[in-house]
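Asker: coordinates only, sequence not included:
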């Protein structure tokens, strides 16, 4: 290879890897497997060694990876958060062991730890109190996400026991358990929202939210595994793990102390099979030299320690036949393609189906043909995924699979909104899966929570012609005699069901609004809308511009709400629900004035606050005679600004010369 060719190739691979780093660390949406990324990194490293004149200090081989997002305050790490060298085979581990022995002799131990597939986090404690949480970022500096991390129950906010130093840093991995991931992803599907590919992406995406109240509703966990102090407190890493565990930190109990490389290889072999029985994802094993003095002797490269290495498990991959592609219609009308496969054993379970996500996956990325032989992988994803097609086994006369153009349930032509990947059926009033799905969503625990009425009962009542709309549920008491004759329902079950329906009429406005099943209006959005507009009539009359003025309501949500209420049938449905006695007015909390020091003053609260939630600040303002406005205008007296407030609000306030104050300055106004 000529120097000119090498230069071009180095630049091309560097640009590609930087994009993959951005997708992984910043967007939390990787488009390449870890294995393929590491192979490309190896290729680049080899070229740079062969042609050192083209080595760029900014090369992916010289950096940990990732960039700092602009939404959070950037904090420089006291100790750099280095990445580990990766290997995928045992021979390279043996070579790693030989290098260690050559440098420090034969008298040393290894600590083996599970490599959690999550988001690296650094926590700083002062006098036993959590004062700062920072993401890895680019290894030198990261995003401060303290407010979000405080919502994780397994992370202590204040230590209650142990002889810990006045100042220390502890590092770990924030992750999401598999069951929680499945449940939350299902909720997103039900709400017509984009799902996450795996728990790591969900955990990472959650940490980047600016509403800590929403973070708190997502069950995250954290294992801690690395202690950093100005003065070394312990002789070995194993001793430090035992100590931080006694201080109250959540430390994984599966770690093992090994005397030699054979013990390490046994540990790896054990977890290569047992990892599928864990409640969370791991993607490998981390191996560290135990003694801190020996770690110092071994030292570091520019991006990783020489005394540690990461063994990555290869994602389980098998080959099988694609039998057919079928399509599922969700309650919001989104049509999801599913690959039906010839049953095959993968990662300890028999796989018959795999996700295909959307039309582009079928026609563009995979270019699937009928009865293709496909490679199926189950790595970080819960649901198996088709990785690629074995073109050598494709039949010569195989026809390409075309994505359907009409709804598989009702034959209505499918639509696709610009900028979205999914196709959906617009016939929400006549498409059976949507009708049933909407009613099942309406009765659910997080919506109307109707006792005595379950998903199967909804299906039965719909198939027998009793209910076709949500409002029909409130007419069921008129059909009690007919229900008794069906045989499926006993008198007691009918009585319980009707009692549950009657009690549901007392559910608050935000629950009713969430229960309507408007596309993109999840539980949190429904609460925000009810709080802002107070009544269904004001919400229905709101323009898209007025909708986006509400807290955290974006353009896509506003458009969906406006479209929903422009449909005459939806308006008629709401009138029927009103007549049935459901709550369509937000209940105002009675405010007891503590003082009138803020009387005649108006406020807007924006951003995230360490000591208060925004609702608590709102209560403080109203209890002292102040008024909360919904949008910034010349009439506004004060903008109470926290961390990570939207730049548009800040810019508008500055243009209008509106005083911008902190939560403490607000308290000073009162005192």
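Answerer: Thanks, I have it. All values reported here derive from a predicted model rather than from experimental measurement.

Asker: contacts and neighbour counts: CA atoms only from here.
Answerer: Fine.

Asker: hmm, who's touching stretch 328-342?
Answerer: 189-192, 320-327, 351-359, 407-409, 422-428, 433-438, 517-519 (CA atoms under 8 Å, 6 or more residues apart in numbering).

Asker: from those, which would you call buried?
Answerer: Neighbour counting with 16 or more other CA atoms under 10 Å marks 189-192, 320-325, 327, 351-359, 407-408, 422-427, 433-438, 517-519 as buried within the contacts of stretch 328-342.

Asker: looking at these, which are in strands?
Answerer: Members of the buried ones among the contacts of stretch 328-342 lying in strands (criterion: DSSP state E): 320-325, 327, 351-355, 423-424.

Asker: could these go into a markdown table alongside distance to residue 289?
Answerer: Output for those, formatted as a markdown table (distance: CA to CA, whole Å):
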| residue | distance to residue 289 |
| --- | --- |
| 320 | 42 |
| 321 | 45 |
| 322 | 47 |
| 323 | 50 |
| 324 | 51 |
| 325 | 50 |
| 327 | 51 |
| 351 | 39 |
| 352 | 43 |
| 353 | 43 |
| 354 | 41 |
| 355 | 41 |
| 423 | 52 |
| 424 | 54 |
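
Asker: and which of those is nearest residue 144?
Answerer: Nearest to residue 144 among these: residue 355, at 35.2 Å, using CA to CA.

Asker: for the closest one, what are its contacts?
Answerer: Residue 355 sits next to 337-339, 383-386 when contact means CA under 8 Å, 6+ apart.

Asker: and these, which are buried?
Answerer: 337-339, 384-386.

Asker: adding distance to residue 458 and secondary structure, write those out as TSV.
Answerer: Below are these laid out as TSV (distance: CA to CA, whole Å; DSSP: H, G, I helix; E, B strand; the rest coil):
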residue	distance to residue 458	secondary structure
337	25	strand
338	25	strand
339	28	strand
384	30	coil
385	32	strand
386	34	strand
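
Asker: okay if I get those as CSV plus distance to residue 512?
Answerer: Listed next are the buried ones among the contacts of residue 355 as CSV, based on distance: CA to CA, whole Å:
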residue, distance to residue 512
337, 31
338, 32
339, 36
384, 36
385, 36
386, 39
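
Asker: A further structure is provided below for comparison with the first:
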């Protein structure tokens, strides 16, 4: 029986590796997303039931879940040099002249590649498997972030074909514009400030402690450099093509150039076309193609002589600042937006620019009627970067930040630790009320189909909705008079509302819109406080015992649930049948060997993920708890266990196990 299961696990792993290669490298998927997900789910279930067949390179590990408290520092075997920069063709020509003299020939081929604006990474592959991933750091050493990099689908975990036994692939990890916008939409919906640009967001994402959270960022990667003591090819361009056959995502836009003029043509082309890309580039990287010539050229103290980065100039335009509006989001955050005289910037007409907060307005010393300089921040978000003081009208008035909400008139507040201002009238300020209702019906929350933002706004204006509990009092005849509302559409909405009563408690908890409670936090709350009543009765101190919940989130939860209007709305939801407590545990029970015992996992686990471990506990009758206390029976420790281990040792009655001892306990 185990051999049959192992065979099926290995079959699924091989299939999924191949499908990932087809999709992310060849861009030629051979099965649907549904079929892929079904195979992945089957593999996840088999691996969870049989941890003895654990493989650190399994496709299932892309889902993340590993927690890394501290990223160990790792020395680079091969230094990661920085590139010399050039900003015009004269610099480029001078470089060409210098290397021609060293090589004693002008017969030099180049490879021109897009310079992705992201975070550099060095990935070690041994025997065809991803072994280690390390950030650039200072070039000599960086942080080991292997668990996080494994969640990036563009990077293969298992290679194919005829690859070298041991080598490094260097590359760039970045965010597409679409994914960057999606992240910011979700952050704003949850009451957080938007990230400023894709590059910093990608870099910061790689240092998140929970690899499951990294996976949700949907990072992308492009690999552009093979590094080893021995090379299986004679040129850089050949290496790129070989790397693609092994399973690496290589830039399709890299070009072999016969001379420096072709390089300049490539630069001119992409200086214009880069605005059409779905990711940021800040220039072009030019490398000598011949590896033998690269070796002859060698390195300076800081940079390789065989490569050069041509940096694009940031496009900046001047236009008039007409006025400033203030937008109120779902959580009450107020964002100032500059209204500009329309101007062409990076291929699009720009009329507005975000100013983010009062501090930025003061730093720029903005006056109404100023002529301002506007750039595209990170190639995507227009931003004001300066003022042409020579054109300032002597009678121009300094912009004073709004003191009251533009929607409901409430006096704005600004917390000491935040840059943004907030409208505190969360239950009656129209944009906040409507925003909360739109959030409640969204796909990740209650997933009520056919209820779009326009329909919700109409229902609010008509007085049919005042808060989310009112969805459950709507009748079809109230919907029919709305614009573009047919009988079938109205019935679909009513059916969707009824269906939402079956949505699990953790999604409801996310959907009701507690400030700072996102999807992940809601799941952890539901796991530790299995009903809304348990959550309401929890103190801030008890809430802070839950992983990833700090005082700010805890304070927000207590404040929300002890607000009389909010609690009245929750009671109405309960009366309509909405799920406000965790359902019966549907986990398949394999044995009762752990019955009555409580478990907690800490440190870096190597034999299984934390999620797999907790599932094993439940399948064998045990219970997972979130904090070290006298109620804990077993603490299972991985590498670099810290404060939880010390606290357990201080209590003295808790049994401490390593991972193998935990598996032995299950099999006993």
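Answerer: That came through, no problem. Remember, predicted model here, so these are calculated numbers, not experimental data.

Asker: can you show me the helices along the stretch 551-671 of structure 1?
Answerer: All helices of the stretch 551-671 of structure 1, identified by DSSP state H, counting those that start in this stretch, fall at 555-566, 568-580, 614-623, 647-655, 663-670.

Asker: just give me the mean distance for the second one relative to structure 2.
Answerer: Aligned to structure 2 and superposed, helix 568-580 of structure 1 gives a mean residue distance of 0.4 Å (mean CA distance after the TM-score superposition for structure 1).

Asker: so for that helix, what gets flagged as buried?
Answerer: The neighbour-count check on helix 568-580 of structure 1 (16+ other CA under 10 Å) flags 573-574, 576-577, 580 as buried.

Asker: which part of structure 2 matches that helix?
Answerer: Mapped onto structure 2 using TM-score structural alignment, helix 568-580 of structure 1 covers residues 564-576.

Asker: how about the strands of the stretch 1-150 of structure 2, start to end?
Answerer: 73-75, 85-86, 110-116, 119-126, 129-135, 141-143 (DSSP state E, counting those that start in this stretch).

Asker: name the residues that touch the longest one?
Answerer: Think strand 119-126 of structure 2. Under the criterion CA under 8 Å, 6+ apart, residues 130-136, 165-174, 199, 202-203 lie in contact with strand 119-126 of structure 2.

Asker: next one: it to chain centre, how far?
Answerer: Relative to its chain's centre, strand 119-126 of structure 2 lies at 19 Å (CA atoms, centre = their mean, to the nearest Å).

Asker: which part of structure 1 lines up with that strand?
Answerer: The aligned range for strand 119-126 of structure 2 in structure 1 is 119-126, by TM-score structural alignment.

Asker: mean per-residue distance, that stretch to structure 2?
Answerer: Stretch 119-126 of structure 1 sits 1.0 Å off on average (mean CA distance after the TM-score superposition for structure 1).

Asker: check contacts around the most centrally placed residue in structure 2.
Answerer: Relative to the mean C-alpha position of structure 2, the nearest C-alpha, by CA atoms, centre = their mean, is the one of residue 217, at 1.7 Å. Residues near residue 217 of structure 2 by CA under 8 Å, 6+ apart: 179, 183, 205.

Asker: for the second one, what are its contacts?
Answerer: Okay, so that is residue 183 of structure 2. Contacts for residue 183 of structure 2 were tallied using CA under 8 Å, 6+ apart; they are residue 217.

Asker: and the last one, by the same measure?
Answerer: Each residue near residue 205 of structure 2 by CA under 8 Å, 6+ apart is listed here: 214, 217.

Asker: what's the distance between it and residue 198 of structure 2?
Answerer: In this view, residue 205 of structure 2 and residue 198 of structure 2 are 10 Å apart by CA to CA, to the nearest Å.

Asker: the closest residue to residue 187 of structure 2 other than its chain neighbours: which element?
Answerer: Excluding the flanking residues, the one nearest residue 187 of structure 2 by CA to CA, 6 or more residues apart in numbering is residue 194, at 6.2 Å. Counting by DSSP states H and E, there is no helix or strand that carries residue 194 of structure 2.

Asker: buried residues in stretch 614-631 of structure 2?
Answerer: 614-628.

Asker: stretch 474-485 of structure 1 now?
Answerer: 474, 476-477, 483.

Asker: among the residues you listed, which ones are in helices?
Answerer: Here DSSP state H is the test, and the buried residues of stretch 474-485 of structure 1 give residue 483 as lying in helices.

Asker: let me have the buried residues of stretch 474-485 of structure 1 in JSON lines, extended by distance to residue 554 of structure 1.
Answerer: Formatted as JSON lines, these follow (distance: CA to CA, whole Å):
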{"residue": "474", "distance to residue 554 of structure 1": "33"}
{"residue": "476", "distance to residue 554 of structure 1": "38"}
{"residue": "477", "distance to residue 554 of structure 1": "40"}
{"residue": "483", "distance to residue 554 of structure 1": "44"}
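
Asker: all helices of the stretch 301-450 of structure 1, in order?
Answerer: For the stretch 301-450 of structure 1, the helices defined by DSSP H, counting those that start in this stretch occupy 359-360, 432-443.

Asker: likewise the stretch 151-300 of structure 1?
Answerer: Going by DSSP H, counting those that start in this stretch, the stretch 151-300 of structure 1 shows helices at 178-190, 199-207, 212-216, 237-246, 261-274, 292-298.

Asker: give the contact list for the nearest residue to residue 224 of structure 2 once chain neighbours are set aside.
Answerer: What sits nearest to residue 224 of structure 2 in space, not counting adjacent residues and going by CA to CA, 6+ apart, is residue 171, at 5.3 Å. Taking CA under 8 Å, 6+ apart, we find residue 171 of structure 2 in contact with 120-122, 221-225.

Asker: now, which of these sits nearest residue 524 of structure 2?
Answerer: Nearest member of the contacts of residue 171 of structure 2 to residue 524 of structure 2, counting by CA to CA, is residue 221, at 30.0 Å.

Asker: gap between the nearest residue to the closest one once chain neighbours are set aside and residue 491 of structure 2?
Answerer: Nearest residue to residue 221 of structure 2, sequence neighbours excluded (CA to CA, 6+ apart): residue 173, at 4.4 Å. As judged by CA to CA, residue 173 of structure 2 and residue 491 of structure 2 stand 46 Å apart.

Asker: which of these two has more neighbours?
Answerer: Between residue 173 of structure 2 and residue 491, counting by other CA atoms under 10 Å, residue 173 is the more crowded of the two (23 against 17).

Asker: that one touches residue 200, doesn't it?
Answerer: No - assessed by CA atoms under 8 Å, residue 173 of structure 2 is found out of contact with residue 200, at 10.8 Å.

Asker: what do the two both touch?
Answerer: Contacts common to residue 173 of structure 2 and residue 200, judged by CA under 8 Å, 6+ apart, are residue 118.
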